[in-house]
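Engineer: The sequence isn't on hand, but the structure is:
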């Protein structure tokens, strides 16, 4: 033990950037969580939120920065960029493909206006080449280097022979200093257009992740933290920040993946449904035998189905900062939550002083309530250079906004202006402020820290509104807030149930909202009695989980586990995980008696099946050892499996093909800096 009372073991610093908060946790492998802290996420510059959270957690622990032996982060940056259509401009080089291939896998839509070059070349399924011709690339390389931020290269059957991708990469690197992504580096699966899509998106994200890593490195250096920086991948494994910079596409779903790792660590449960509620979304996945399931179809995000291995996760637009609205045209005045995120009224008033409260008080005195009451807008902090291509109406609204909130009833002069405002919000240029479940929790005294008076005024404005039958929505602000909280608990139960039904191979979305399921959840007493329950407990994660999931177990007639430190489970998951990398080799038979091995960047023929398999394994072991070290592993454990396909023809075995898969895992390397 040292003078602070903390064991002399290295301290691990975990960081998670969420939609509302950035979390930081100091963790000791011997004693667990040492300290935890939060700071508001700064969307325009994530490094600011990271700095706030890390400074706060170091102050709480009274721990010197030199004791930190590892820093690991989970991030939503890649996911958000794909969802919002952001990223650099990329030149896609397609070798052996044609224009018609752009119609597959959503590749044309993903390209947008980015340039694409088609070069003759590529290989067949056995790795035999069509000659590569690079005249067009040679003619256009100088102009492209001035117009794009990165290159993506995809060749026909590159997973059987990557020679042409490597040749094009070397050509580009010799003439530019721009990053180049090759498709065979990211996936060993067949399906050229989807592999090209994955490569394009990876190249588009390189600059974003690069900026985050560089900003984090600079921040850590200024604080005297000289420890390896790791990033959580979408499958829950850790990789070095340098590794993630080259393959940023693998960090999509990083945050949800970290939450599952954290849930397993905090509870020790091997079978559970993990539901992580944040400010913007609820992410739900299933644990089986202590492991989350990997989506065999590849991660899907922002409408793009990639070839990236990631957790089988369902994401719902449901969180503490979800937009509260009333169902249009309904008689009962049913409360609708999300999927859009708003800045809560209580948070906006906390950040901007009395401006919000004064405007709400004026709206409360008006005899006729308006749909625009309790709504504000302001610029999001996105740099002005992103405000390109605005329509006349969008530009006019954008020009009237600044960093301080403006009431919508003063900003919107006609209903025609609502659509342009929504488009500005969708592009991330404008933030909307309004009533959310977080505000309801502040009114009821179940959550503190922000401005409860602003929340109460917003609830009172909602309560005054009328349903389709002309009845007031609630008797007062508190009664309306109780309805909001009950609605969030109910929607959470439906989301968990939908995930469980999908895991059983059913149409969860349709069944979870069915009238019979409604009756089962509500426990209605009638001639037909219906019950629904789960075969495993639910683990509730997130800062607001104890608040919103308190009644979840009763609704689902099962256990709901709310572990201590559930509020920082993602940050814990970022430091307790293991480094994991995998490689695979393919062995085909281009002709009788010839076994062709494609492994790493090598292609070799053998006259004997076992000799070919042994060669593939030896190269994989060597390659994986190097990759595990680059990914940050310390003393990685290696495991190799063979998948051989053969058929029996007239009593004689006939080899078809084989895959050899090698996996390495281990705890990340740590450093400890003493005075």
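Structural biologist: Great, that's in hand. This structure is a prediction, so every number in the text was calculated from the model and none was measured. Numbers count the residues shown, from 1 in each chain.
Engineer: rest of the way, CA atoms for contacts and neighbours
Structural biologist: Fine.
Engineer: quick one: residue 244 is in a helix?
Structural biologist: Yes: looking at residue 244 with DSSP: H, G, I helix; E, B strand; the rest coil, it is inside a helix.
Engineer: For the residue lying closest to it once chain neighbours are set aside, grab the count of nearby residues.
Structural biologist: Using Cα to Cα, 6 or more residues apart in numbering and skipping the chain neighbours, the partner closest in space to residue 244 is residue 231 (6.8 Å). Counted by other Cα atoms under 10 Å, the residues lying close to residue 231 total 33.
Engineer: and what of residue 590?
Structural biologist: Applying other Cα under 10 Å, we find 16 residues neighbouring residue 590.
Engineer: My guess is it contacts residue 596. True?
Structural biologist: Yes: look at residue 590 against residue 596 with Cα atoms under 8 Å: they come within range, at 7.0 Å.
Engineer: quick one: contacts for residue 378?
Structural biologist: By Cα atoms under 8 Å, 6 or more residues apart in numbering, residue 378 lies in contact with 401-406, 430-432.
Engineer: Mark which of these are buried, thanks.
Structural biologist: 401, 405-406, 430-432 (16 or more other Cα atoms under 10 Å).
Engineer: structure B:
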């Protein structure tokens, strides 16, 4: 009697970028068994990233891979996911609206490390408290925070809490975190959970950015886990961190800031596997950004000072990388306020006009034809606004002007020259884009 052959373990890789979602099925036991090129790619596929429902793009890529390979999904032993969504969000200034709670700090501290610029119009609450360098506590007073929570809870997607010298004693951050969770039920990021380094304002910056990214990465992980469950893929889901290491999906959900530069870090590892080179400069050109990093002795070179993305220096240990807001889907526009305007590229990513036309047909093409027939070109020609399709709860906290404009925008692209009636509304539209609520389609 012939013994039953044990199935060979397979590994599924998923990369969700701003434009495309890629999937690869890899076997460790097939192909070369020695050297950097060990193993074999059995199949690969690509699908458009669907921001309104990330599961659609993921399923499109993974189903195609499984079909090409003709394999049983039950043989997959590990699923590894990388993503540029967090990086892209920071480069483009996007993310959920969050409240920053500063304990023991003054308003002047916002001017340090780019914290005020990162905060933008998001609310901030200052509370007495914090600790000294030895961990001794000042008097904590959370009454102001508690009074503000009913209003804040209805207008933000999460909270970021940073206390003075919380790296020495996190008690005040923990107290604020528990109060916020009890009163609002919203996600809370505490700075001591992200970094043990000194430097309160930069730690607050890192915490703020993490809080902004939670809903985005949570939706990505949930979409991936849901799809894997539907396909009976029981393998553990791991996420590539910004330094190239793998972390659990639960870890990434709580600390999404750790996934910045996740996609480029995976590219470095992939470049070494494909070329066999230990020392190289690697350029990763995507739909939103171009990322340049270094392979040093077969490993990604790390930035000991913390990753810099979107102009913000964080406390996240990640690949030492230069990230530029320039990719295949970068916005092409004209310089404002000059007689002979220059063509400007990026950093914002747009939905390519050709893609919008393919997806929505005459809703786009008829408007383009109307604009072509006009006696004079307009600055808003070739631009359309469309909702991203994120849950309505993420639209909490809009101003009256933002809510009014958002109401006019639907699931079908609307020509911007019909949507906007004043120059002031252009800034309102940009704020909706920054919140991740609206896409703009245009020339890329």
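Structural biologist: Perfect, I can see it now. What you see is a predicted model, and the numbers here were worked out from it, not measured in a lab.
Engineer: thinking again about what came up before, give the helix, strand or coil label for the residue nearest to residue 244 of the first structure.
Structural biologist: Three-state call for residue 231 of the first structure (three-state DSSP): strand.
Engineer: Aligned counterpart of it in the second structure, please.
Structural biologist: Aligned against the second structure by TM-score structural alignment, residue 231 of the first structure finds its counterpart in residue 239.
Engineer: Next, the buried residues of stretch 181-201 of the second structure.
Structural biologist: 184, 187-192, 194-195, 200-201.
Engineer: out of these, which are inside helices?
Structural biologist: 184, 200-201 (DSSP state H).
Engineer: any idea which of those is the one closest to residue 420 of the second structure?
Structural biologist: Residue 420 of the second structure lies nearest to residue 184 out of these, by Cα to Cα, at 35.4 Å.
Engineer: since we're on the spatially closest residue to that closest one that is not a sequence neighbour, how many residues are nearby?
Structural biologist: Of all residues not flanking residue 184 of the second structure in the chain, residue 153 sits nearest, at 5.4 Å (Cα to Cα, 6+ apart). By other Cα under 10 Å, the residues close to residue 153 of the second structure number 21.
Engineer: again, but for residue 336 of the second structure
Structural biologist: Residues lying near residue 336 of the second structure (other Cα under 10 Å) number 11.
Engineer: How about residue 427 of the second structure?
Structural biologist: 12.
Engineer: Would you quantify the distance from it to residue 433 of the second structure?
Structural biologist: Using Cα to Cα, to the nearest Å, residue 427 of the second structure is found at 10 Å from residue 433 of the second structure.
Engineer: ok, now residue 409 of the second structure?
Structural biologist: For residue 409 of the second structure, the distance to residue 433 of the second structure - Cα to Cα - is 12 Å.
Engineer: got the residue ranges for the helices in the stretch 101-250 of the second structure?
Structural biologist: 115-119, 143-153, 171-184, 200-230, 249-254 (DSSP state H, counting those that start in this stretch).
Engineer: Export the ones you listed as a markdown table, with columns for distance to residue 380 of the second structure.
Structural biologist: A markdown table is the format used below for the helices of the stretch 101-250 of the second structure (distance: least, Cα to Cα, whole Å):
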| stretch | distance to residue 380 of the second structure |
| --- | --- |
| helix 115-119 | 27 |
| helix 143-153 | 35 |
| helix 171-184 | 41 |
| helix 200-230 | 29 |
| helix 249-254 | 38 |
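Engineer: Check those helices for me and report the most buried one.
Structural biologist: helix 200-230 (a mean of 22; mean count of other Cα atoms under 10 Å).
Engineer: chain center to it, what's the gap?
Structural biologist: Centroid separation for helix 200-230 of the second structure versus its chain: 8 Å, with Cα atoms, centre = their mean, to the nearest Å.
Engineer: Stretch 641-660 of the first structure now?
Structural biologist: Offset of stretch 641-660 of the first structure from its chain centre (Cα atoms, centre = their mean): 39 Å.
Engineer: against the second structure, where does it fall?
Structural biologist: For stretch 641-660 of the first structure, there is no aligned range in the second structure, judged by TM-score structural alignment.
Engineer: That stretch: which residues count as buried?
Structural biologist: Of all the residues in stretch 641-660 of the first structure, those buried under the rule 16+ other Cα under 10 Å are 655, 657-660.
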